[in-house]
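Undergrad: no sequence for this one, just the structure:
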């Protein structure tokens, strides 16, 4: 597990650029493809298209998850929290956490954490925050919570509330206990009043969602050598919020979490999300 110091706003030399394996699909690049991005390769597009054949609505899920990020960030800011720790950053696209936050409050401070070499290549884009605020990038595996917290503390004040963002990352931790431990180890370091924000691939079966289709989609990616994925039930996703207090409407399809006013109801998607308050010990 390689955990170098935060790159800050420094530029990487060509010699320091990590090699990227383009022979197998990668979840972040597939997600980027579904969002209409350009940071993907033929192998990612092939895997993405294979999933779309099994689960045609997955691209809508990707866009709805991005929209949830924006609403969650603005919700947190409205409660006076201006610090964000974003784990499992993924590839930069439209309306990243720092862009949404600093558009509302230019003094907002954001730390991104990821161990994907392709994300590392784009750290410069992630670090273009406002002069009034701060935006930093830490290369680390989220399982190494001690390293994450140590590096993040260089930019964030852990004596004040922080929004811990875990969007589409815990579904890559296959063991429920390990996923819960990652969350709890970081949450226990957060000041009371902090927020826990999670979105997660869901295998729920309802009138709107086909849980078996999601499971087939997961198998499609993994059989092609892609990043392992675990789609959890709404109950298992809610369990990741243990020790915190969920705000209304709880854990729901991310499209249904406090949607913006619209004359048409948003479609339910197989990606669930919630926001919770970290209580005093």
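TA: That came through, no problem. Values in this document were obtained by computation on a predicted structure and should not be read as measured data.

Undergrad: okay, CA-based contacts and neighbour counts for the rest of this
TA: Fine.

Undergrad: helices or strands next to whichever helix in the chain runs longest in the packing?
TA: The longest helix of the chain (DSSP state H) is helix 58-78. For helix 58-78, the elements it packs on are helix 27-34, helix 42-54, helix 97-104, strand 195-201, strand 271-277, judged by 3 or more CA pairs under 8 Å, 6 or more residues apart in numbering; DSSP states H and E.

Undergrad: correct me, but residue 253 touches residue 266?
TA: No - here residue 253 does not reach residue 266: they are 9.9 Å apart, not a contact under CA atoms under 8 Å.

Undergrad: More neighbours: which of these two?
TA: Taking other CA atoms under 10 Å, residue 253 and residue 266 do not tie; residue 253 has more neighbours (26 against 16).

Undergrad: Can you tell me how far the more buried one is from residue 42?
TA: To residue 42, residue 253 is 30 Å away according to CA to CA, to the nearest Å.

Undergrad: Then residue 82?
TA: From residue 82 to residue 42 the distance is 39 Å (CA to CA).

Undergrad: Have a look at these two and say which one is more surrounded.
TA: residue 82 (25 against 13).

Undergrad: OK, contacts around the residue nearest the centre of the chain?
TA: The centroid of the chain falls nearest to residue 167 when counting by CA atoms, centre = their mean (2.4 Å). Applying CA atoms under 8 Å, 6 or more residues apart in numbering, we find residue 167 in contact with 69, 87, 88, 89, 197, 198, 199, 200.

Undergrad: try it against this one:
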């Protein structure tokens, strides 16, 4: 297993404004966040008290999708927008089923780099690496990831709760297209994404909060979400709320009739 090439001491963690990854950590009950993240998180709870449950449902989808993919024979994962380590991490889920799995994580948040050692502890049979890079810097990501992953063989590209932080003008669709283009046939793309379709009033207020803190947030409709899977075969059960994607594969979600999650999820296969 390799170690991050970047020196965390040279990176500056901005604690003057909230950061989505640290807020997500706070919603999940983590400790790697700051008062400014908690403050905005509490504002969001005042609008939608179920946000922590939604975060956990999204995380559980990642676990189930990873188990499903290893069951399909996938042994390589590229996880972009990794976020602050929260166990079990993707590699722990994958290597539990397939110890020889190879995983590359990628994030641009300095606080994730500060905890990257936790992401790099896996099985002896497998391999793990971490790339400190912006998700839009596709060339840098692929160059570094290619040291661990064999892109001539199937790879699972995972982008969990990432793309709603990338605007259309900033190239959200082009980012996915460029990454998908280099994947071998049989590869899969896993995406979860915020939408305003399920809880429109709450989503509108949260969007206003993000804008007030100069943060990008782009909830997308089902049709807009589906565009990320152009040229891919979307596997069953298709584009659904996170809790509806193969619930039999993992953690149970709270039982209720209403939609629990705040976003769509799907897994696409490259033919």
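TA: Yep, it's here. It should be emphasised that the depicted structure is a prediction, and the values quoted were computed from it without experimental measurement.

Undergrad: Now compute the TM-score of the two chains, please.
TA: Aligned and superposed, the two chains score 0.93 in TM-score terms (TM-score structural alignment, normalised by the length of structure 2); 267 aligned residues with a CA RMSD of 1.9 Å.

Undergrad: Now do the same for the residue nearest to the centre of structure 1: its match in structure 2.
TA: Under the alignment (TM-score structural alignment), residue 167 of structure 1 maps onto residue 160 of structure 2.

Undergrad: now do the same end-to-end measure for stretch 208-219 of structure 2.
TA: So stretch 208-219 of structure 2: terminal residues 12 Å apart, CA to CA.

Undergrad: Check the offset of that stretch from the chain's centre.
TA: Put simply, stretch 208-219 of structure 2 sits 19 Å off its chain's centre (CA atoms, centre = their mean, to the nearest Å).

Undergrad: List the contacts of that stretch.
TA: Under the criterion CA under 8 Å, 6+ apart, residues 17-18, 40, 44, 164-167, 193-196, 203, 207 lie in contact with stretch 208-219 of structure 2.

Undergrad: Go through those residues and say which is closest to residue 184 of structure 2.
TA: residue 193 (24.0 Å; CA to CA).

Undergrad: what residue of structure 1 matches up with that closest one?
TA: Under the alignment (TM-score structural alignment), residue 193 of structure 2 pairs with residue 200 of structure 1.

Undergrad: cool, and residue 98 of structure 2?
TA: Checking with TM-score structural alignment, residue 98 of structure 2 has residue 105 as its match.

Undergrad: same question, residue 89 of structure 2
TA: Match for residue 89 of structure 2 (TM-score structural alignment): residue 96.

Undergrad: what number of residues lie near residue 128 of structure 1?
TA: Neighbourhood size, residue 128 of structure 1 [other CA under 10 Å]: 14.

Undergrad: would you say it is within a strand?
TA: No - per DSSP: H, G, I helix; E, B strand; the rest coil, residue 128 of structure 1 lies outside any strand segment and is coil.

Undergrad: For it, which non-adjacent residue is closest in space?
TA: Once flanking residues are discounted, residue 128 of structure 1 sits nearest to residue 135: 7.1 Å by CA to CA, 6 or more residues apart in numbering.

Undergrad: same thing with residue 189 of structure 1?
TA: In space, and not counting its chain neighbours, residue 189 of structure 1 is closest to residue 158: 7.2 Å by CA to CA, 6+ apart.

Undergrad: The one you found - how many residues pack around it?
TA: Neighbour tally, residue 158 of structure 1, other CA under 10 Å: 16.

Undergrad: Show me what it aligns to in structure 2.
TA: Aligned counterpart of residue 158 of structure 1 in structure 2: residue 151 (TM-score structural alignment).

Undergrad: ok, that match - contacts?
TA: Applying CA under 8 Å, 6+ apart, the residues contacting residue 151 of structure 2 are 182, 183, 184.

Undergrad: Generate a PyMOL selection restricted to the buried entries among these.
TA: Remark: buried members of those, expressed as a PyMOL selection using 16 or more other CA atoms under 10 Å:
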select buried, resi 183+184
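
Undergrad: The counterpart of residue 29 of structure 1 in structure 2: neighbouring residues, count only.
TA: Using TM-score structural alignment to pair residues, one finds that residue 29 of structure 1 aligns to residue 22 in structure 2. Using other CA under 10 Å, the number of residues around residue 22 of structure 2 comes to 24.
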